[in-house]
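Chemist: Build me a model from this:
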Amino acid sequence: MDARALLLDLFETAVAAADPLRLLPLHLPPRPTGRVIVIGAGKAAGSMARALEDSWGQDLTGLVVTRYGHGMACAGIAVLEAGHPLPDAAGQDAARRMCDLLRGLTADDTVICLLSGGGSALLTLPPPAVSLAEKQAVNKALLRSGARIDEMNCVRKHLSAVKGGRLAAMAFPARMVTYVISDVPGDAVEVIASGPTVGDPTTSAEALGILDHYNISVSEQLRDWLRSPQSESVKPGDARLARSSVTVIATARQSLDAAAARARALGLNPVCLGDDIEGEAREVAAAQATLALGSGPAVFLSGGETTVTVRGSGRGGRNAEYLLALMIALRGQNHIYALAADTDGIDGSEDNAGAIFGPDSWRRALALGLDPEVMLADNDAYGLFEALGDLVVTGPTRTNVNDFRAILVT
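Modeler: This is a model prediction of the structure:
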């Protein structure tokens, strides 16, 4: 197996290790008696709903919302599609319909909630004081700011009528059982999809502080909302959360472990750098390039979620940006290959999962008249790897345990 095929094999192994169709049935108890209502949001919501129907029967009712193009046909559960990474009216309509399903439930009812990465944008219902247009503008500014996922979701929770424990509070006294595929560093359930069924320890004052820290301009009406007690999320220990439980069924660590096992089976020496790496994509790349340059034969694996502070006008994605910065740091070293891709199959808002490069990529870029450093400054990593034919395009994988990075030192 050549080096590029090997890296793609490791990525495919990592994605397969997070497949909801295989994993969710392993965690399900027998179907409860009484009424069962299914809700959910995220890039894996469609496949999670299908897995639930396969296990418990096709007469289940409810709805889940996923990204456009990430749906999966179900018999009884409606699978709706909406905008991501920017919320849209379809996501707002799905949230309203979900709220209607949760009204008037009793202690004899069970709600199954299926959550995965992307749920924060897909499940959107701003409070009356905040318009959808302003929430979209805030989301766009946060995505360009370099803010961490926990910071973005703190703001989202306090500009929402459904996040930050509010869905569980709405469903009480029904039993709320949540199954989660984690896409956040540390697998914090209150951060994944902005924690609509768990208590939220963050505050509205923190959300306002995050907006100010990243110099995000908002209306005085939105500021007034965040200063009001009504904007607070449901806190841990709230009595309305007493019947809510959460099970995490897939994590980045599980996928990295599967890739490491596959690497060993192929005769490689895997070195895991961590499943929760954060920071600017180009800074993470520089640090990992130093490791690779000082290493003997090995494959360095890492996960987590890097960020990109957008200053240019090119097409990017955090994985492509990381890989371009790595390629610049290595400058055509003849023994190093690398891949970086998002396990959901979509790098940011582009149509690729990520990209891959080998020792010849630097030379080929220069031969095409491309300047990698200029393109990185313009946040145009997509453009460079597209020109090289080195994009990794998988289409939607219908799961999401965040970024997968592999550096192969031969």
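
Chemist: C-alpha from now on. contacts and neighbour counts both.
Modeler: Noted.

Chemist: Just list what the helix or strand G40 falls within packs against, helices and strands only.
Modeler: Assigning secondary structure by DSSP states H and E places G40 in strand 36-41. The contact analysis (3 or more Cα pairs under 8 Å, 6 or more residues apart in numbering; DSSP states H and E) places strand 36-41 against strand 61-67, strand 110-115.

Chemist: Would you do the same for the sequence below? I want to compare the two.
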Amino acid sequence: MTPPRALLRQMFDAAVASAQPALCVPPHLPSPDALNGGRLIVIGAGKASAAMARAVEDHWTGPPDSLQGLVVTRYGYGAACERIEIVEAAHPVPDRAGFAAAERLLAYVAGLRENDFVLALISGGGSALLPLPAPGLTFEHKQALNAALLRSGATIAEMNCVRRHLSAIKGGRLAAACPARMLTLVLSDVPGDDPVDIASGPTVADPTTCADALDILRRHAIEVPAEVRALLESGRGETVKPGDQRLARNEVRVIAAPQQALEAAAVVAQNAGYAPLILGDAIEGEAREVGTVLAGIARQAALHGQPIAPPCVILSGGETTVTVRGTGRGGRNVECLLACAVALAGQPRVHALMGDTDGVDGIEETAGALIGPDTLERGRALGLKARDALANNDGHGFFGALGDAVVTGPTRTNVNDFRAILIER
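Modeler: I've put the predicted structure just below:
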């Protein structure tokens, strides 16, 4: 039988592979006949957008000179393309390269012809990669706000609601500026798979309001500059709303999502003789609290065979949050996993892997980590206290010292967090 750690890694790799753009983009490409003499213009933003662009080039059957485009992705997540320009920028805290790319992208679509066909490739990470501020705000305002949101404990939907209302390109504004037909292909990295929350919905109508954004800032005690508050209070930051005729020629399709990644992992578990149980693909909450709850479920399964009997694997996805109070290296998946390990307290026969399918947990170039029954004991042997590391938001430091980090490099996809708890017979 495959060792638990190796099997957990196989499940994670299968989850990532199931959402590769080379698999999920080609079935949705428009036919050359649909262009009606126009051009296929590819635009996009996100960690997977360059790989999505490469999939377009590899499978486009129309004339090569009918294809062109501009896509922005995270540093290190580029892909070799001949006719689609790939620009790299910073994530999760934006930089000037992203600012310039967003300016170019907005001007690019505004200059297109009505008979062009725009293919928008959107994936998680696009919010930070398109940091073009609303009139009256500066790039520095957006940069500081992004950093504050990441530390606040706000959910991804809450963060992106605020971002949309302070942007010149998100919340449907990119599509509204485009005179051409548009098909938006989305890789979901958010609980619920709502396209408006993926990359803050640059091509999607937004039902939320400036008042909603203000309420989020208030509830999470996020201090903002006077210019930001004034823009929201005046309503000048309102986004493009459902029913707006400027988006009438835009179709939106979610082509990959966390559920399919969990199902791919479940197949690997089943083939290895472990019964899979998918708890859900949209689990949210404070990472350490989710980890504690998952540990309780795993302990019940190990001791009492409920809600599933060993040998089994308990799978879940979604996106937890971390309210940063310490000075550690962060990472919501490793924080969730460390809390799980603490709560399990060395429970025999229980192993787990938690990681981000984009290969980056927080700001570390590490996807996540693994635990087993001996994790806390091995930590103590090195002078590491798991509870202290958790209090300091230093999951990456703890697991890195143990050699238990999961490092994938750029996966060039993004379907959110992956959590697997394996319980041996």
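
Chemist: Looking at the helices and strands packed on strand 36-41 of the first structure, which is nearest to M98 of the first structure?
Modeler: Across those, M98 of the first structure has its closest neighbour in strand 61-67 (6.9 Å, Cα to Cα).

Chemist: What is the corresponding segment of the second structure for the closest one?
Modeler: Aligned using TM-score structural alignment, strand 61-67 of the first structure spans residues 68-74 in the second structure.

Chemist: Residues contacting that stretch, please?
Modeler: 39-50, 53, 83-91, 98, 101, 105, 125-126, 129 (Cα atoms under 8 Å, 6 or more residues apart in numbering).

Chemist: can we see that at 6 Å?
Modeler: 41-47, 83-91 (Cα atoms under 6 Å, 6 or more residues apart in numbering).

Chemist: For T155 of the second structure, state which of these is nearest.
Modeler: Nearest member of those to T155 of the second structure, counting by Cα to Cα, is H91, at 17.2 Å.

Chemist: What is the burial count for the aligned residue in the first structure for the closest one?
Modeler: Counting by TM-score structural alignment, H91 of the second structure lines up with H84 in the first structure. Around H84 of the first structure there are 21 other residues, counting by other Cα atoms under 10 Å.

Chemist: Equivalent analysis for P207 of the second structure, please.
Modeler: Neighbours around P207 of the second structure, by other Cα under 10 Å: 13.

Chemist: do V324 of the second structure as well
Modeler: Counted with other Cα under 10 Å, V324 of the second structure comes out at 16.

Chemist: What is the aligned counterpart of it in the first structure?
Modeler: That one, V324 of the second structure, aligns with V310 by TM-score structural alignment.

Chemist: Spit out the contact partners of that match.
Modeler: The contact partners of V310 of the first structure, taken as Cα under 6 Å, 6+ apart, are R144.

Chemist: can I assume E88 of the second structure is in contact with G76?
Modeler: No. E88 of the second structure lies out of contact with G76 (Cα atoms under 6 Å); the separation is 7.5 Å.

Chemist: More neighbours: these two, which one.
Modeler: E88 (21 against 13).

Chemist: what helix or strand does the more buried one sit in?
Modeler: Counting by DSSP H and E, E88 of the second structure is part of strand 84-89.

Chemist: Summarise which helices and strands that strand is packed against.
Modeler: Judged by 3 or more Cα pairs under 6 Å, 6 or more residues apart in numbering; DSSP states H and E, strand 84-89 of the second structure is in contact with strand 67-74.

Chemist: what angle do the strand it packs on and strand 117-123 make?
Modeler: Here the directions of strand 67-74 of the second structure and strand 117-123 differ by 20 degrees (axes from the mean of the first three to the mean of the last three Cα atoms, to 10 degrees).

Chemist: distance from the strand holding G40 of the first structure to the second structure after superposition?
Modeler: Its matched residues in the second structure lie on average 0.9 Å from strand 36-41 of the first structure after superposition (mean Cα distance after the TM-score superposition for the first structure).

Chemist: okay, and that strand goes to which residues in the second structure?
Modeler: Under TM-score structural alignment, the match for strand 36-41 of the first structure is residues 40-45.

Chemist: and the helix or strand just after the strand holding E88 of the second structure, which residues are buried?
Modeler: Using DSSP H and E, the helix or strand that follows strand 84-89 of the second structure in sequence is helix 96-110. Across helix 96-110 of the second structure, burial judged by 16 or more other Cα atoms under 10 Å covers 96-103, 105-106, 108-110.

Chemist: Thanks again, I'm all set now.
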